[in-house]
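K.L.:
Using only what follows, build the 3D model:
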Amino acid sequence: MFKLYDLNLREIPFPDGVMPLDIFVGSISKTRETETIPGRNGVMNYGFNYDSRPVRITLLAEGNDRIDYRLIRNAVFEVFDLHDVFYIEETDVPSRVLKVTIDESYQPDRLTRDDASFDINLRTLDSVFWESKYTTLELHDSGYSATAEKYGLVDNIDDEKVNYRFTESNFTVYNAGNVTVEPESMMLNIIASAVQSDNNFTIRNKTTGEEVVLKRASAGHAFRIHGMVISLGGITNIFRDTNRSFISLMPGDNQFEILNGTFKEINFEFKFLYK
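P.N.:
Reported below is the predicted structural model:
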C-alpha cells in the first residue's frame, strides 16, 4: 500500500472507487564519468552522480457500471495531472517519502466491464533519496516518541541525540540518515542568533573539517545559512564576506565548535535522507 502527498505534505485522496494496491521501488541509477586513454590499459574512472530511481505503482478502479468506470478512469488521470510533482509514501514505512513525477503515458488494463487495474511508472525528481517527513527542529521541539508514527521505528533515531538547538560552543549534531546532507542540493538551514563577534565568527564541523567563517563584525545579529544563501541580520547574500565555503553533515555524529564570538542559540534544521 502507499499514500500520496502534495509538496506541503498534505495527503492527496484517491478518487472514490480507486484502491492503491502496491508500490515497487528500484535501486538508484548512476551516471559515471569515464575516459579511455590511448596506450593505457583499462578505463579511467572519474566518479559518478546519482541519476534517478524507478518507482512503479498499481491501482484498482472499481465502478458500478460502464459509465461509472469511465468517470473513475478520468478521475485518476485528473489527480495525477493536477499534482505534477508529489510525494509518495510506503505505508509500511510511514515516516519517509520520495519526491516523484509521472512522465510516461499509462493505460488501464480492463479486468471486467466495470473494473480495471492501473500499472503506472514514476520516477524520482530533484532527489533520489527517501527523506523524512519531519525536520530535525520538529523532532527537537516536539520530543521523540518511539510510538509516534511521524518519527517511525526504523529511521535510526537515537533518543539520546535529538537535540538540534544548542547554546554551548561545543556540541554534536546527529544525522540519523545514511546520506551526507549537502547544502548545494538538500535542505540544510543553520541559524546562530544574537551573534557578537569582532571578526571571523566560525562554525566548524570538526568531523568533516569544513567550516563557515564570517569575515565581518556582528553586533547581536542573526547569522543565517539557508542552503547556499548566507545572511547577517537584514543583509542578505553576504557570501563574499565569508570564507566562501559550506558545511555538510555526515551520517552519524558530527562534532561542532564555535569560535571567535558568542551567540544566544544555534540551531540546525534538515531532513534525514536514506538510500
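
K.L.:
use CA for all of it now, contacts and neighbours both
P.N.:
OK.

K.L.:
Please report the distance of Ser27 from Asn267.
P.N.:
Applying C-alpha to C-alpha, to the nearest Å, the value for Ser27 to Asn267 is 33 Å.

K.L.:
neighbour count winner among the two?
P.N.:
Taking other C-alpha atoms under 10 Å, Ser27 and Asn267 do not tie; Asn267 has more neighbours (19 against 11).

K.L.:
separation between the more buried one and Asn64?
P.N.:
Using C-alpha to C-alpha, Asn267 is found at 55 Å from Asn64.

K.L.:
ditto for Phe256
P.N.:
The spacing between Phe256 and Asn64, counted by C-alpha to C-alpha, is 62 Å.

K.L.:
Just want to know which of these two has more residues nearby.
P.N.:
Taking neighbours as other C-alpha under 10 Å, Phe256 and Asn64 compare with Phe256 leading, 19 against 11.

K.L.:
Can you report how many residues neighbour the nearest residue to that one once chain neighbours are set aside?
P.N.:
Spatially, and ignoring its direct neighbours in sequence, Phe256 is nearest to Asn205 (4.6 Å; C-alpha to C-alpha, 6 or more residues apart in numbering). Burial of Asn205 is recorded as 23 neighbouring residues (other C-alpha under 10 Å).

K.L.:
again with Asp159
P.N.:
Neighbours of Asp159 under the rule other C-alpha under 10 Å: 11.

K.L.:
And for the one 4 residues further on?
P.N.:
A count of neighbours around Asn163, defined by other C-alpha under 10 Å, yields 19.

K.L.:
which residues does it contact?
P.N.:
The contact partners of Asn163, taken as C-alpha atoms under 8 Å, 6 or more residues apart in numbering, are 140, 173.

K.L.:
what does Arg204 give?
P.N.:
Counting by C-alpha under 8 Å, 6+ apart, Arg204 has contacts 210-212, 247, 256-259.

K.L.:
Work out for me the element the residue sitting furthest away from the middle of the chain sits within.
P.N.:
Centroid-distance maximum for the chain: Gly39 at 44.2 Å, with C-alpha atoms, centre = their mean. Gly39 is part of no helix or strand when elements are defined by DSSP states H and E.

K.L.:
Once you drop chain neighbours, what's closest to the residue nearest to the spatial centre of the chain?
P.N.:
Residue closest to the average C-alpha location in the chain (C-alpha atoms, centre = their mean): Glu131, at 4.0 Å. Distance criterion C-alpha to C-alpha, 6+ apart; nearest residue to Glu131, sequence neighbours excluded, is Leu273 at 4.5 Å.

K.L.:
Let me see the ranges of the strands in the stretch 101-250 of the chain.
P.N.:
With strands called from DSSP state E, counting those that start in this stretch, the stretch 101-250 of the chain shows them at 109-110, 115-124, 130-132, 165-166, 170-175, 188-197, 201-205, 210-214, 218-226, 229-232.

K.L.:
run this one through as well so I can compare:
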Amino acid sequence: MIIQLLNGKQMDIADYSLKHLFHYIPSISLSHSIENVDGRDGGIFADSQFTDRVITVELLYESKDIYDYYLLRDEINALFTRKEAFYIIFKGEPYKRYLVKLNQAFQVTPNQHMESFEVGFTCVNIFGESIVSTQELKKEWDINQWVWNGQITWEDDLQYTYNSNVLSVKNLGNVIIDPRQHELEIIVKGTFPSNLSITNSTTGDIYTYNGSITLGDTLTIKGVQSFKNGLSVFKNTNKKLLTLAVGNNNLLINGGTVSSISFNFRFLYL
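P.N.:
Predicted coordinates for the structure are as follows:
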C-alpha cells in the first residue's frame, strides 16, 4: 500500500516494516429523502444521495524486539495520523487512488515480533479516482503513472485533444463526470465569429458562449466557470454545464471552426 501526500510525496508502507494483509472497500452509503402521502402505504422516494464511505485496512507489523516495537509504533502513528487529507493506493489496483483522512484512533498492540491491527480511513471524496488525468495518459508503459487498468487496453486509441467539430470523448470510469463536483476542464481554440455551442448528444447537455473567438483566443471551461484568455465570461454563457456520461460521449461544436479542443479529467470509480 502506498501513501501519497497532497504535495506528491509517496511512502510505501513496506518501508515502515508493515505488510498489507487485506482491505475492505464497502459500497458507498446512500441517504434517501422520502415523502409521505396521505392514503398511500409507504412513502415516495423524492431523492437519493451518496453520503460516506470508510475503507478498512488490516496491516501486520514486524519488529525485531520490544524496543524496536516502540520505535515502529511511533513511526506508524505519525504515518497515518495527519490533519490534512492524503491518498491511499493499493498495489493490487495501482491505477486508482482514494483521498482519505484517518477515521478514528487505532491501536498497535505491543508484541516483540509481529502483530496485526486495523486502520479505518474516511473517504474525503467518496469515489476512487484515476492516478493520472486524461491529459497525462501515455501510450507506453510508465511504472510511475500506472495508467493501464481493466478498462484500457494496448489497442485503445485514446485521445483527449481533438481538431474537429465532431468528436467522441471516452469516460472509462463508472461514474458520471459532473463539473459541479468533479474535475473537468475543457479548453477550446478556433475561429467563432459570434458564438460557440457544444452539444453532448449522449447526455443532452448544451453549453453556449455568446461571443467571438479568434485564432489568438482561448476559451476555458473549468468546473462551473468560463474564461476567455483568463478573464471570466460566465455572464456571456447560457449558464449550463457539460457532463460526461460513462462510456462514449458524442459531441458537436457549432458556430465556427475548431482548431483545438481538449478535455482534462480523471476517471472515477464507485
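
K.L.:
Just the buried positions in stretch 83-95 of structure 1, please.
P.N.:
83, 85-90, 93-95 (16 or more other C-alpha atoms under 10 Å).

K.L.:
Now do Trp148 of structure 2 against Val132 of structure 2, distance only.
P.N.:
Trp148 of structure 2 is 10 Å from Val132 of structure 2, by C-alpha to C-alpha.

K.L.:
Comparing these two, which shows the higher neighbour count?
P.N.:
Between Trp148 of structure 2 and Val132, Trp148 has the larger neighbour count (other C-alpha under 10 Å), namely 21 against 18.

K.L.:
Identify all contacting residues around stretch 138-155 of structure 1.
P.N.:
Here stretch 138-155 of structure 1 has contacts from 93-95, 133-134, 159, 162-165, 176-177, using C-alpha under 8 Å, 6+ apart.

K.L.:
Of all pairs in those residues, which one is the farthest apart?
P.N.:
Val93 and Arg165 (27.1 Å; C-alpha to C-alpha).

K.L.:
Quick check, the residue nearest to Phe256 of structure 1 in contact with Asp253.
P.N.:
No: counting by C-alpha atoms under 8 Å, Asn205 of structure 1 stays clear of Asp253, with 10.3 Å between them.

K.L.:
check contacts around Ile176 of structure 2.
P.N.:
Here Ile176 of structure 2 is in contact with 243-246, 268 (C-alpha under 8 Å, 6+ apart).

K.L.:
can you list those residues in CSV and add neighbour count and distance to Leu196 of structure 2?
P.N.:
Shown next, in CSV, are the contacts of Ile176 of structure 2 (neighbours: other C-alpha atoms under 10 Å; distance: C-alpha to C-alpha, whole Å):
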residue, neighbour count, distance to Leu196 of structure 2
Thr243, 20, 17
Leu244, 22, 19
Ala245, 21, 22
Val246, 18, 25
Leu268, 21, 29
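
K.L.:
For the residues you listed, give me TSV that also has distance to Leu167 of structure 2.
P.N.:
Shown next, in TSV, are those (distance: C-alpha to C-alpha, whole Å):
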residue	distance to Leu167 of structure 2
Thr243	15
Leu244	13
Ala245	14
Val246	16
Leu268	21
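
K.L.:
picking up where we left off before, could you list which of the buried residues of stretch 83-95 of structure 1 belong to strands?
P.N.:
In this view, these that belong to strands under DSSP state E are 85-90.

K.L.:
how about the residues you listed in JSON lines, adding distance to Ser193 of structure 1?
P.N.:
JSON lines is the format used below for those (distance: C-alpha to C-alpha, whole Å):
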{"residue": "Val85", "distance to Ser193 of structure 1": "35"}
{"residue": "Phe86", "distance to Ser193 of structure 1": "34"}
{"residue": "Tyr87", "distance to Ser193 of structure 1": "33"}
{"residue": "Ile88", "distance to Ser193 of structure 1": "35"}
{"residue": "Glu89", "distance to Ser193 of structure 1": "35"}
{"residue": "Glu90", "distance to Ser193 of structure 1": "38"}
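
K.L.:
And those, which is closest to Asp109 of structure 1?
P.N.:
Closest approach between these and Asp109 of structure 1, by C-alpha to C-alpha: Ile88, at 22.5 Å.

K.L.:
any idea which element the nearest residue to the closest one once chain neighbours are set aside lies in?
P.N.:
Counting by C-alpha to C-alpha, 6+ apart, Leu4 is the residue found nearest to Ile88 of structure 1 once chain neighbours are left out, at 4.7 Å. Taking DSSP H and E as the definition, Leu4 of structure 1 sits inside strand 2-5.

K.L.:
C-terminal to that strand, which secondary structure element comes first?
P.N.:
Once the chain leaves strand 2-5 of structure 1, the next helix or strand it forms, by DSSP H and E, is strand 11-12.

K.L.:
now that next one: which residue numbers in structure 2?
P.N.:
Alignment of strand 11-12 of structure 1 against structure 2: residues 10-11, by TM-score structural alignment.

K.L.:
Return the mean post-superposition distance for the matching stretch against structure 1.
P.N.:
In the superposition against structure 1, stretch 10-11 of structure 2 averages 1.8 Å from its aligned positions (mean C-alpha distance after the TM-score superposition for structure 1).

K.L.:
now what about that stretch, what contacts it?
P.N.:
With C-alpha under 8 Å, 6+ apart, stretch 10-11 of structure 2 has contacts from 2-4.

K.L.:
Kindly report the same for stretch 28-36 of structure 1.
P.N.:
Contacts for stretch 28-36 of structure 1 (C-alpha under 8 Å, 6+ apart): 42-54, 128, 275.

K.L.:
could you redo the last one with a cut-off of 7 Å?
P.N.:
43-53, 128 (C-alpha atoms under 7 Å, 6 or more residues apart in numbering).

K.L.:
gap between it and the chain center?
P.N.:
In terms of C-alpha atoms, centre = their mean, to the nearest Å, the centre of stretch 28-36 of structure 1 is set 24 Å apart from its chain centre.

K.L.:
How about stretch 231-251 of structure 2?
P.N.:
Mean-position distance between stretch 231-251 of structure 2 and its chain equals 18 Å (C-alpha atoms, centre = their mean).

K.L.:
Endpoints of that stretch, how far apart?
P.N.:
25 Å.

K.L.:
Name all residues that make contact with the counterpart of Phe234 of structure 2 in structure 1.
P.N.:
Under the alignment (TM-score structural alignment), Phe234 of structure 2 maps onto Phe239 of structure 1. Counting by C-alpha under 7 Å, 6+ apart, Phe239 of structure 1 touches Ile230.

K.L.:
Please say which position in structure 2 Ser77 of structure 1 maps to.
P.N.:
For the record, residue 77 of structure 1 is Phe, not Ser. Phe77 of structure 1 maps onto Asn77 in structure 2, by TM-score structural alignment.

K.L.:
Just to be sure, that match is in a helix?
P.N.:
Yes: the assignment for Asn77 of structure 2 is a helix, going by DSSP: H, G, I helix; E, B strand; the rest coil.
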